[in-house]
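Enquirer: starting from these lines, generate the structure:
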Amino acid sequence: MHSKLKSPIFILFITIFFDLLGFGILIPVIPSLFANPNSPSYLLPVGTSTETGYILMGLILALYFVGQFFMSPILGELSDRFGRKKIILASIAGSAVSYLLFGFGIFTKSILLIFIARAVNAVTSSIISVSQATIADISHESDRTKNFGVIGAAFGMGFVVGPFLGGTLSNPAIVSWFGPTTPFWFASALACINAVSVILFLPETNHHLVHRPITATRSLRNILRAFHMRELRALFTTNFFFQAGFTFFTTFFSIFLITRYNFSQQAIGNYFAFVGIWIAISQGFLLRLVPPSVNSTYILRISLLATSIFILLQFFTGVWWELLFIAPFLSIANGFSMANIQSTISKSASRSEQGEIMGLNTSIESLARAIPPLISGFIAAVLSPSSPLLISALLIFIAWAIFILTHTTKQSA
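Expert: Predicted coordinates:
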């Protein structure tokens, strides 16, 4: 155990796991606050339409990603300038404060305070992009994809424990004083523990500090710059459609579970925990079994298409337990896609540019993730809560098509 505490990869796993555990705890709770009038946790006034709840939920989810869109490249460059560890700590501190504000917002039934809480979390939430840069700092070329799988494994483990805890901690049938605020107090406490572990055990990995001018409009400029980078443009475009498609799925899948199969908060938490187990198996175990001779391009040609197909299949389920047969394959396909896209982008940047390029990539991902929640609420309100699943499958199919076409073009050139 002592040797593991000296390993940056292990400490990053713990750090990301705690951060995503706090995020995963919220998954079964937020839909009950805005999109399920039958829930005792429902916050909207009597008579408010379900469609209004869908739209509010979408806006709250979008706010987080809009903030990430503007802040990720700035924080990525700050980590190039001042070091990874300081920025990770600032991110964790912001999460701790935002969870407290969110809990008070629920307690006082203040939707404004809930929006403020999400804004605080959005401005400071940089742990993934900076963690990606940290992994790039310490990874050899041959180990890079496997080490990026650590993020996916921690993500999966956070989804195993987080949603289960969220459903459990918000259920007063288990403990009388449990309620919708309890998961947020718990998530804030986890963030504090996480900060202590980073202070004590995570070494600074950026030994090539670079001083670059930082501007508030960096994210907008970076989007334009990204799509003018010929060597990365195709990958950025592929990742944009992949992230947008998968966010359409994750944003309203809990609503799909509620409206089609009448899932409770506890049931939603249990289902996402099941999905998380397979994400963890995919990126923490299966990804490491892939021989180095199998390159990322070959994997992505299969995994992107498979992700699209398995999302679409969920739309055609007739009973809830059929989802349990689809979830493992979807999790594996998504896990392989996520890790290999990140690794391929990272390999295209020099070591001194890792923070900037991964921050730029996270900015693209944040833009891709901000758009679906903004419009998913309206789509669900106008059409049906199941509609975002169809759009999700279509967008990921487009990502696969772009990747196939651009890769074929490069091979032919």
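
Enquirer: from now on I want contacts and neighbour counts done on CA atoms only, so please keep to that.
Expert: Will do.

Enquirer: let me see the contact set for Ile11.
Expert: Lys4, Leu5, Ser197, Val198, Phe201, Leu202 (C-alpha atoms under 8 Å, 6 or more residues apart in numbering).

Enquirer: redo these as TSV? Include neighbour count and secondary structure.
Expert: Below are the contacts of Ile11 laid out as TSV (neighbours: other C-alpha atoms under 10 Å; DSSP: H, G, I helix; E, B strand; the rest coil):
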residue	neighbour count	secondary structure
Lys4	11	helix
Leu5	15	helix
Ser197	17	helix
Val198	19	helix
Phe201	16	helix
Leu202	21	coil
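
Enquirer: pick out the most distant pair among the residues you listed.
Expert: Lys4 and Val198 (13.7 Å; C-alpha to C-alpha).

Enquirer: Leu89: which of the contacts of Ile11 is nearest?
Expert: Checking the contacts of Ile11 one by one against Leu89 (C-alpha to C-alpha), the nearest turns out to be Val198, at 7.1 Å.

Enquirer: my read: that closest one touches Thr15, true?
Expert: Yes. Counting by C-alpha atoms under 8 Å, Thr15 is a contact partner of Val198 at 7.0 Å.

Enquirer: helices of the stretch 51-200 of the chain, start to end?
Expert: 84-107, 111-124, 127-138, 144-169, 182-201 (DSSP state H, counting those that start in this stretch).

Enquirer: among the ones you listed, which comes closest to Asn38?
Expert: helix 144-169 (15.9 Å).

Enquirer: what helices and strands are in contact with the closest one?
Expert: Helix 144-169 is packed against helix 8-25, helix 127-138, helix 182-201, helix 265-281, helix 287-289, helix 323-347, with contacts defined by 3 or more C-alpha pairs under 8 Å, 6 or more residues apart in numbering; DSSP states H and E.

Enquirer: can you mark which positions in stretch 161-169 are buried?
Expert: For stretch 161-169, the neighbour count (16 or more other C-alpha atoms under 10 Å) marks Val161, Gly162, Pro163, Phe164, Leu165, Gly166, Gly167, Thr168, Leu169 as buried.

Enquirer: here's the other one to compare against:
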Amino acid sequence: MKTSLLITAACLLAILSTIGASLPYPILPPLFAADASNNLNHFLGLPPKLLFGIALSINPLGLLIGSGLLGPLSDRYGRRPILLGSAIGAAIGHAITAWALIAQSYPLFIFARFVTGLLEGNSSVARAMLADRLTGDLRVQALAWLNGAFYAGWLAGPLLAGITLIWGITVPFWTAVVALLLTAALIAMTLPKEAESHLTTSWWQVARDKHSLNLVRYPVMRTLFIIQLSYTCGVTAFYEFFPLWLVENGGYDAQGIAWVTAGLCGLMMVSSIFAGRPNKIEPLKRVRIHAYLAALAIACVGIGNIWLGLVAIILFGLPNAFYNALLPSWCSEKFGHHGHGAVMGLISTTFCLANIIMALAGAVLTLIDTRVILLLGAALSTWAAWRIGVWKKHLESNVATDTQNIMTTN
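Expert: Next up, the predicted model:
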């Protein structure tokens, strides 16, 4: 088995899983904000913005469930069959999505997006695959490339949609089908068949007992979860609804949204290269600063005109990239005794949960004004930044107390 093929397969899976989530972002806002009614944007006579919010939330719901189930299932049944099955199944999900758009069937569209998200929640399996097969510095480097691939997916999804939409609204989804099937073929060639597992527990017991959300029973991890949920709720409010803001305030079409998103994700990718470099400022303090800056960018979109909003949308990628690079590494150092995989899984699962919460909240708040959900996102990220500062002082106080106790005992 060639290591280069193994890493390529894992990174392709990472890119395609985020492409699946981000592909509709430039497609859906013009569709649901269209003046002409159709069976998609007027299903059961419901408001188009409410239908839009539900459509946004259903894929992350699938990702949330899939990320909690597919990893433990791969421990029991093997990485190869789970990765093959999820890649092929996600390809089928994209095909059904295309069919639903042609038929203008909102229920079928929602079903397809949920199934696609469920099967694309295989990021933990891809990480486990690399951890299983690689060691030492090569493992660290491969996992770093995998994280970069997730960023690339957020860039590639909207770009793919914008570039291929000129041939029809379903073409982006058929392109994803072909890419996923090619990835499945690469997995089949790269990963050897595995020995049958001798685990006696059921798949449900494995998924339940190993789920990352079990960590919230520890007070310090519960604090991390609350802070991360608040910050990512702000981020997902921004991700999910700035395209709709562009449609309403700038008259942008899908191609225009795709290029703005490309600028945002391009800056985020470049920033991630420099985010991990050594710095004299304490990591958690830097995390707090970048959370404040991200909140400021979101607020500028919510209160600004089209030009200020465009600049803020793109510049948001800078602090968000630094935040996402610094917080996981700090958590790995501080809480690694809980298991690196479990801690990273908690962070990923929190992001999926935030997607669902803010998509549903936005479905209601955008009925008032799209800017309301953006300003709520800015407020939540600001609160997270403030709470990080309070938490930092608390942790430093505990360390000082422990040190004093040790000195007194000696």
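
Enquirer: Gln68 of the first structure is nearest to which of the helices of the stretch 51-200 of the first structure?
Expert: Here helix 111-124 is closest among the helices of the stretch 51-200 of the first structure (C-alpha to C-alpha), at 5.4 Å.

Enquirer: so that closest one versus helix 84-107, what angle?
Expert: Orientation check (axes from the mean of the first three to the mean of the last three C-alpha atoms, to 10 degrees): helix 111-124 of the first structure against helix 84-107 gives 170 degrees.

Enquirer: what range does helix 111-124 of the first structure cover in the second structure?
Expert: Matched against the second structure by TM-score structural alignment, helix 111-124 of the first structure falls on residues 106-119.

Enquirer: how about residues contacting the matching stretch?
Expert: For stretch 106-119 of the second structure, the external contacting residues (C-alpha under 8 Å, 6+ apart) are 20-21, 39-40, 43, 55, 58-67, 86-87, 89-94, 96-97, 100-101.

Enquirer: 7 Å - rerun?
Expert: The contact list for stretch 106-119 of the second structure (C-alpha atoms under 7 Å, 6 or more residues apart in numbering) reads 39-40, 43, 55, 58-63, 65-66, 86, 89-90, 93-94, 96-97, 100-101.

Enquirer: count of residues packed around Trp99 of the second structure?
Expert: 18 (other C-alpha atoms under 10 Å).

Enquirer: and what of the one 5 residues further on?
Expert: For Gln104 of the second structure, the neighbour count with other C-alpha under 10 Å is 16.

Enquirer: do the one 4 residues further on as well
Expert: Neighbouring residues of Leu108 of the second structure were enumerated by other C-alpha under 10 Å; the total is 16.

Enquirer: check Val216 of the second structure too.
Expert: 15.

Enquirer: what sits against whatever residue of the first structure lines up with it?
Expert: Aligned by TM-score structural alignment, Val216 of the second structure pairs with Phe227 of the first structure. Contacts for Phe227 of the first structure (C-alpha under 7 Å, 6+ apart) come out as Arg233.

Enquirer: chain neighbours aside, what residue packs nearest to Ala156 of the second structure?
Expert: In space, and not counting its chain neighbours, Ala156 of the second structure is closest to Ile19: 6.3 Å by C-alpha to C-alpha, 6 or more residues apart in numbering.

Enquirer: that neighbour maps to what in the first structure?
Expert: Checking TM-score structural alignment: Ile19 of the second structure goes with Leu21.

Enquirer: swap in Ser74 of the second structure?
Expert: In the first structure, Ser74 of the second structure lands on Ser79 (TM-score structural alignment).

Enquirer: Pro163 of the first structure and Ala273 touch, don't they?
Expert: Yes. Between Pro163 of the first structure and Ala273 a contact is recorded at 5.9 Å, counting by C-alpha atoms under 7 Å.

Enquirer: stretch 343-362 of the second structure vs the first structure, mean deviation?
Expert: For stretch 343-362 of the second structure, the mean deviation from the first structure after alignment is 2.4 Å (mean C-alpha distance after the TM-score superposition for the first structure).

Enquirer: neighbouring contacts of that stretch?
Expert: Defining contact as C-alpha under 7 Å, 6+ apart, one finds that stretch 343-362 of the second structure is touched by 53-54, 56-57, 60-61, 63-64, 212-213, 228-229, 232-233, 236-237, 328, 373.

Enquirer: now do 6 Å
Expert: 53, 56-57, 60, 64, 212-213, 229, 232-233, 236-237, 373 (C-alpha atoms under 6 Å, 6 or more residues apart in numbering).

Enquirer: same question for stretch 23-43 of the first structure.
Expert: Gly53, Tyr54, Met57, Phe159, Gly162, Pro163, Leu165, Gly166, Gly167, Gln265, Ile268, Gly269.

Enquirer: could you find the closest non-adjacent residue to Ala368 of the first structure?
Expert: Ala244 (4.5 Å).

Enquirer: counterpart of that neighbour in the second structure?
Expert: Using TM-score structural alignment, the equivalent of Ala244 of the first structure in the second structure is Cys233.

Enquirer: tell me how far the helix or strand hosting that match is from the chain's mean position?
Expert: Element membership for Cys233 of the second structure, per DSSP states H and E: helix 219-250. Centroid separation between helix 219-250 of the second structure and its chain, computed with C-alpha atoms, centre = their mean, to the nearest Å, is 11 Å.

Enquirer: could you check the angle it makes with helix 48-77?
Expert: 140 degrees.

Enquirer: ok, average deviation of helix 219-250 of the second structure from the first structure?
Expert: Mean deviation for helix 219-250 of the second structure: 1.4 Å (mean C-alpha distance after the TM-score superposition for the first structure).

Enquirer: okay, now Glu333 of the second structure: neighbour count?
Expert: That count, for Glu333 of the second structure with other C-alpha under 10 Å as the rule, works out to 11.

Enquirer: same check on Thr217 of the first structure?
Expert: Around Thr217 of the first structure there are 12 other residues, counting by other C-alpha under 10 Å.

Enquirer: and the gap between it and Arg81 of the first structure?
Expert: Thr217 of the first structure sits 18 Å away from Arg81 of the first structure, going by C-alpha to C-alpha, to the nearest Å.

Enquirer: show me what Thr317 of the first structure aligns to in the second structure.
Expert: In the second structure, Thr317 of the first structure lands on Gly304 (TM-score structural alignment).

Enquirer: out of the helices of the stretch 51-200 of the first structure, nearest to Ser293 of the first structure?
Expert: Of all these, helix 144-169 comes closest under C-alpha to C-alpha, at 12.3 Å.
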